[in-house]
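Novice: Test case, fold it:
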Amino acid sequence: MDKELDVISIENTLMDILIQVDDAHLAEFNLKKGSFHLIEEEKANQILQKFEHQKPKLTPAGSGANTIMGIANLGGKCILVGRVGKDPHGNMYEDIITKDKIHPRLIRCDKSGTGRCFSFITPDAERTFAVHLGAAVNLEKENILDEDIKKSKILHLTGYMLESPNLREIAVHAMEVAKENEVIISMDLADAHLIRRCKEDLWSMVKKYVNIIFVNEGEAEAFTDEKDPLDALKRLAAHCDIAIVKLGPKGSLIKSKNEIFHIQAYKTKVIDTTGAGDLYAAGFLWSYLQKKPLELCGKIGSFLAARVISQIGARIEQSMIDLVNKIE
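Specialist: Presented below is the predicted three-dimensional model:
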């Protein structure tokens, strides 16, 4: 089948609610700074009520969605699959990604509202997540169109697809379809705490399906038990075609076969680190599809990561293609 689409992602489609706070606010809601927390609807409503006077910024989110938006920004043809509620947040989500020229496959849910991801940004630019999955967790295997996967060059998933049994079933089904149809499978492991909860399942998926893997330094250690990022990189690369370990301000490491590259981070004023890893993946995957050398793929990923952390939120509204094409 002709691969007319660049990337498809199946994702927890959440509305990102960006809130600037201090450490005391995190303590008030028992949120560990820098971590990812799953919360119930009641707590989500309490948080929203507490901060609604700030008129927080709303933007479509989900790690995979952030990556898809970044690829679409560069002109990539993308599909985003997820589930949202029949509510204003669901309408806003679909309107924005459609405006970004992403093909939406958003299934509306009667029994749950659109999921919400509260992204708390502290003065040091660190972000802490509190997530109520809402309708996102009600995505079902029957909602996935196998034809969409078959006609895509890359299937991009995140570790968050292991947050519930039905999402895990969907991820495995999607990867089976991709593997059978020579679709590259990319996975971002997404969160160290999630890795510790789902380590066995993740290793099983990585060994059987994954071609390109993205982790940050903490995730690399949690997944491989290797404290040295280079050792973790080598262990990951033993099971994947390409392994990437993101090191924040120290740049990133890429390994494929016998090649290892250390990519320097771009210097920028850090305002909000939300989406840094997701946009790195966007730049890398888009560049890879353009058949650019791996080192240049890493540089473009690093550039987009630097660009997104210099603003609030993970959606870059200005087109980046002209700037990216100047990177050598």
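Novice: going forward, measure contacts and count neighbours with C-alpha atoms only.
Specialist: OK.
Novice: Tell me who's in contact with residue 236.
Specialist: By C-alpha atoms under 8 Å, 6 or more residues apart in numbering, the residues touching residue 236 are 213, 224, 243.
Novice: at 10 Å what do you get?
Specialist: By C-alpha atoms under 10 Å, 6 or more residues apart in numbering, residue 236 lies in contact with 203, 206-207, 212-215, 220, 223-224, 230, 242-245, 255.
Novice: Which of the residues you listed are buried, as a PyMOL select command?
Specialist: Buried members of the contacts of residue 236, defined by 16 or more other C-alpha atoms under 10 Å, are picked up in PyMOL with:
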select buried, resi 203+206+212+213+214+215+220+223+224+230+242+243+244+245+255
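Novice: In helices only, show me the contacts of residue 236.
Specialist: Among the contacts of residue 236, the ones falling in helices (DSSP state H) are 203, 206-207, 220, 223-224, 230.
Novice: wait, which of these is closest to residue 43?
Specialist: Nearest to residue 43 among these: residue 223, at 29.9 Å, using C-alpha to C-alpha.
Novice: For that closest one, which residues are in contact?
Specialist: 189, 192, 194-196, 198-200, 202-203, 215, 232, 235-236.
Novice: And residue 251, by the same measure?
Specialist: Residue 251 neighbours (C-alpha under 10 Å, 6+ apart): 245, 262-266, 298-299, 302.
Novice: With distance to residue 66 and secondary structure added, can I get the residues you listed in CSV?
Specialist: Converted to CSV, those look like this (distance: C-alpha to C-alpha, whole Å; DSSP: H, G, I helix; E, B strand; the rest coil):
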residue, distance to residue 66, secondary structure
245, 18, strand
262, 24, strand
263, 22, strand
264, 22, coil
265, 20, coil
266, 20, coil
298, 17, helix
299, 18, helix
302, 15, helix
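Novice: Need the max-distance pair from these.
Specialist: That would be 245 and 266, which, of the contacts of residue 251, are the farthest apart (C-alpha to C-alpha) at 15.9 Å.
Novice: Closest to residue 322 out of the contacts of residue 223?
Specialist: Closest to residue 322, out of all of the contacts of residue 223 and judged by C-alpha to C-alpha, is residue 215, at 27.7 Å.
Novice: Can you tell me the closest non-neighbouring residue to that closest one?
Specialist: residue 245 (5.0 Å; C-alpha to C-alpha, 6 or more residues apart in numbering).
Novice: for residue 79, helix, strand, or coil?
Specialist: Counting by DSSP: H, G, I helix; E, B strand; the rest coil, the backbone at residue 79 sits in strand.
Novice: and the gap between it and residue 236?
Specialist: To residue 236, residue 79 is 28 Å away according to C-alpha to C-alpha, to the nearest Å.
Novice: Now show me the structure for the sequence below, then we'll compare the two:
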Amino acid sequence: MKKYDVYGIGNAIVDIVTEVDHDFFDKNSVEKGVMTLVDEKRQMDLMKAIDMKKSRMSGGGSAGNTVVAVNQFGGRSFYSCLVAHDDLGKFFLEDLKRNGVDTLLTHESSPPGHTGRCLVMTTPDAHRTMNTFLGVNSFLSPEHLNESAILDSSYVYLEGYLVASPKGLEAIKEAKRIAEKNKIGVALTFSDPSMVKYFSDQMHQIVGASVDLLFCNDEEAMIYTGTATVDDARVGLKNLAKHFVITLGANGALIFDGDTFIEIEPYSVRAVDTNGAGDMFAGAFLYGITHKHSYAEAGKLASLASSRVVSQFGPRLTPGQAAKVMQDLMA
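Specialist: As a prediction, the model looks like this:
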């Protein structure tokens, strides 16, 4: 039996979540609804234009959110990432420890510099727009992988955001190589439409001939396959992934289990913040399939869990909320 259900590799990001109105984007030349990489000065300028008294800080990062979710539902996970020897780095590592996620990183051994942070701007329509300063995440490389932890995992989970960094790209390529060589499942998340659109060549390098499990939303699926409808995109994805999940926002999700398509019904909620919804879906789904649940059962759990995330501010549930999801699912 493997020690870990999921070995994740991704950016270590501290989220700074705040609310803005729609006019803010035009006034400050921000592209709405996607993740944009920015330098430190640009991010600080945006923060000066926002009432930061109403902001909230939390551990984040796409794959980081996912491995935390795996643990909250009762699984075990390991996370390879990189933080700096600063207050935000200490905050991030304490957050991983509090959620039971294993890592080899320590605050004392972390390099100088700045820990990555993401300014998450939410609007009244519940959409999230992210401007991310990567900081030391740009230096995440194959040397930060833990091969023994990979070999003791059921799945390796690769964060698509890493394709934006040359060293990060090499790191996830190496993680995939180790996993495939040792017959360990490889799961990939496209992470954001901007990654698929602007780093398509790099993403092709990761997908390669195939991945075992792909997570994406409808927009990402259509961009990557060059199609105009989800129906066409799902046909194209069958040639790229053995199994895949296409999240459809308020319309639920579509899962391909290797043989058939499974439609996952949405849970009706009033969405206030969609930040972290896809990360939660992936975490709950990975927990499900590594604990003897069918793809349909895992999809139902993931749909309910992500509906709870979007009905509140922040990308994660508390352990108590995760337990309530499991309880409600069995009711």
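Novice: Give me the TM-score for this pair.
Specialist: TM-score of the superposed chains, computed with TM-score structural alignment, normalised by the length of the first structure, equals 0.95; 327 aligned residues with a C-alpha RMSD of 1.7 Å.
Novice: Just the buried subset of the contacts of residue 223 of the first structure, please.
Specialist: 189, 192, 194-195, 198-199, 202-203, 215, 232, 235-236.
Novice: For those, which two are the farthest from each other?
Specialist: Farthest pair in those, by C-alpha to C-alpha: 194 and 235, 19.4 Å.
Novice: just the ones in helices among the contacts of residue 236 of the first structure now: which is nearest residue 65 of the first structure?
Specialist: residue 206 (20.6 Å).
Novice: tell me the contacts of that closest one?
Specialist: By C-alpha under 10 Å, 6+ apart, residue 206 of the first structure lies in contact with 185-187, 189, 212-213, 236, 239-240.
Novice: again, but for residue 295 of the second structure
Specialist: Residue 295 of the second structure touches 243, 245, 255-258, 262, 264, 285-286, 288-289, 301, counting by C-alpha under 10 Å, 6+ apart.
Novice: same thing with residue 67 of the second structure?
Specialist: Counting by C-alpha under 10 Å, 6+ apart, residue 67 of the second structure touches 5-9, 75-79, 96, 99-102, 157, 279-280, 282-284, 286-287.
Novice: Quick check on the residues you listed: which are buried?
Specialist: Buried, going by 16+ other C-alpha under 10 Å: 5-9, 75-79, 96, 99-102, 157, 279-280, 282-284, 286-287, out of the contacts of residue 67 of the second structure.
Novice: list the contacts for the alignment partner in the first structure of residue 126 of the second structure?
Specialist: Aligned against the first structure by TM-score structural alignment, residue 126 of the second structure finds its counterpart in residue 125. By C-alpha under 10 Å, 6+ apart, the contact set of residue 125 of the first structure is 20, 269-274, 309-310, 312.
Novice: got it, and residue 284 of the second structure?
Specialist: Residue 284 of the second structure touches 66-73, 75, 278, 298-306, 322, counting by C-alpha under 10 Å, 6+ apart.
Novice: Pull the distance from stretch 182-201 of the second structure to the chain's centre.
Specialist: 11 Å (C-alpha atoms, centre = their mean, to the nearest Å).
Novice: For the stretch 1-150 of the second structure, just list every one of the helices.
Specialist: 23-27, 40-48, 62-72, 87-98, 147-151 (DSSP state H, counting those that start in this stretch).
Novice: got CSV for these, with distance to residue 119 of the second structure too?
Specialist: Below are the helices of the stretch 1-150 of the second structure laid out as CSV (distance: least, C-alpha to C-alpha, whole Å):
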stretch, distance to residue 119 of the second structure
helix 23-27, 13
helix 40-48, 7
helix 62-72, 14
helix 87-98, 14
helix 147-151, 31
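Novice: nearest to residue 162 of the second structure, of those?
Specialist: Once these are compared by C-alpha to C-alpha, helix 62-72 is nearest, at 10.2 Å.
Novice: Have a look at how far, on average, the closest one is from the first structure.
Specialist: Its matched residues in the first structure lie on average 0.8 Å from helix 62-72 of the second structure after superposition (mean C-alpha distance after the TM-score superposition for the first structure).
Novice: equivalent range in the first structure for that helix?
Specialist: Against the first structure, helix 62-72 of the second structure falls on residues 63-73 (TM-score structural alignment).
Novice: For residue 211 of the second structure, which non-adjacent residue is closest in space?
Specialist: residue 241 (4.9 Å).
Novice: Which residue is the nearest non-sequential neighbour of residue 251 of the second structure?
Specialist: In space, residue 251 of the second structure is closest to residue 266, 5.7 Å off (C-alpha to C-alpha, 6+ apart).
Novice: residues near that neighbour, how many?
Specialist: Residue 266 of the second structure has 19 neighbours, counted by other C-alpha atoms under 10 Å.
Novice: before we move on, what about the one 5 residues further on?
Specialist: Other residues within reach of residue 271 of the second structure, judged by other C-alpha under 10 Å, total 18.
Novice: so it sits right up against residue 128, yeah?
Specialist: No: at 11.2 Å, residue 271 of the second structure does not count as touching residue 128 under the criterion of C-alpha atoms under 10 Å.
Novice: Tell me who's in contact with residue 139 of the second structure.
Specialist: 81-83, 165-168.
Novice: Farthest pair within those?
Specialist: The span of the contacts of residue 139 of the second structure, defined through C-alpha to C-alpha, is set by 83 and 166 at 17.6 Å.
Novice: Relative to residue 42 of the first structure, how far out is the counterpart of residue 145 of the second structure in the first structure?
Specialist: In the superposition onto the first structure, residue 145 of the second structure corresponds to residue 144 when matched by TM-score structural alignment. According to C-alpha to C-alpha, residue 144 of the first structure and residue 42 of the first structure sit 30 Å apart.
Novice: ok, those two, which is more surrounded?
Specialist: Under the neighbour definition other C-alpha under 10 Å, residue 144 of the first structure and residue 42 were set side by side, and residue 144 has more, 18 against 9.
Novice: I'd say that one and residue 79 touch.
Specialist: No: Residue 144 of the first structure is beyond contact range of residue 79, at 11.4 Å (criterion: C-alpha under 10 Å).
Novice: Any buried residues in stretch 80-92 of the second structure, and which?
Specialist: 80-86, 88-92.
Novice: next one: stretch 159-175 of the first structure
Specialist: Neighbour-count burial for stretch 159-175 of the first structure [16+ other C-alpha under 10 Å]: 159-163, 166-168, 170-172, 174-175.
Novice: That'll do, ta.
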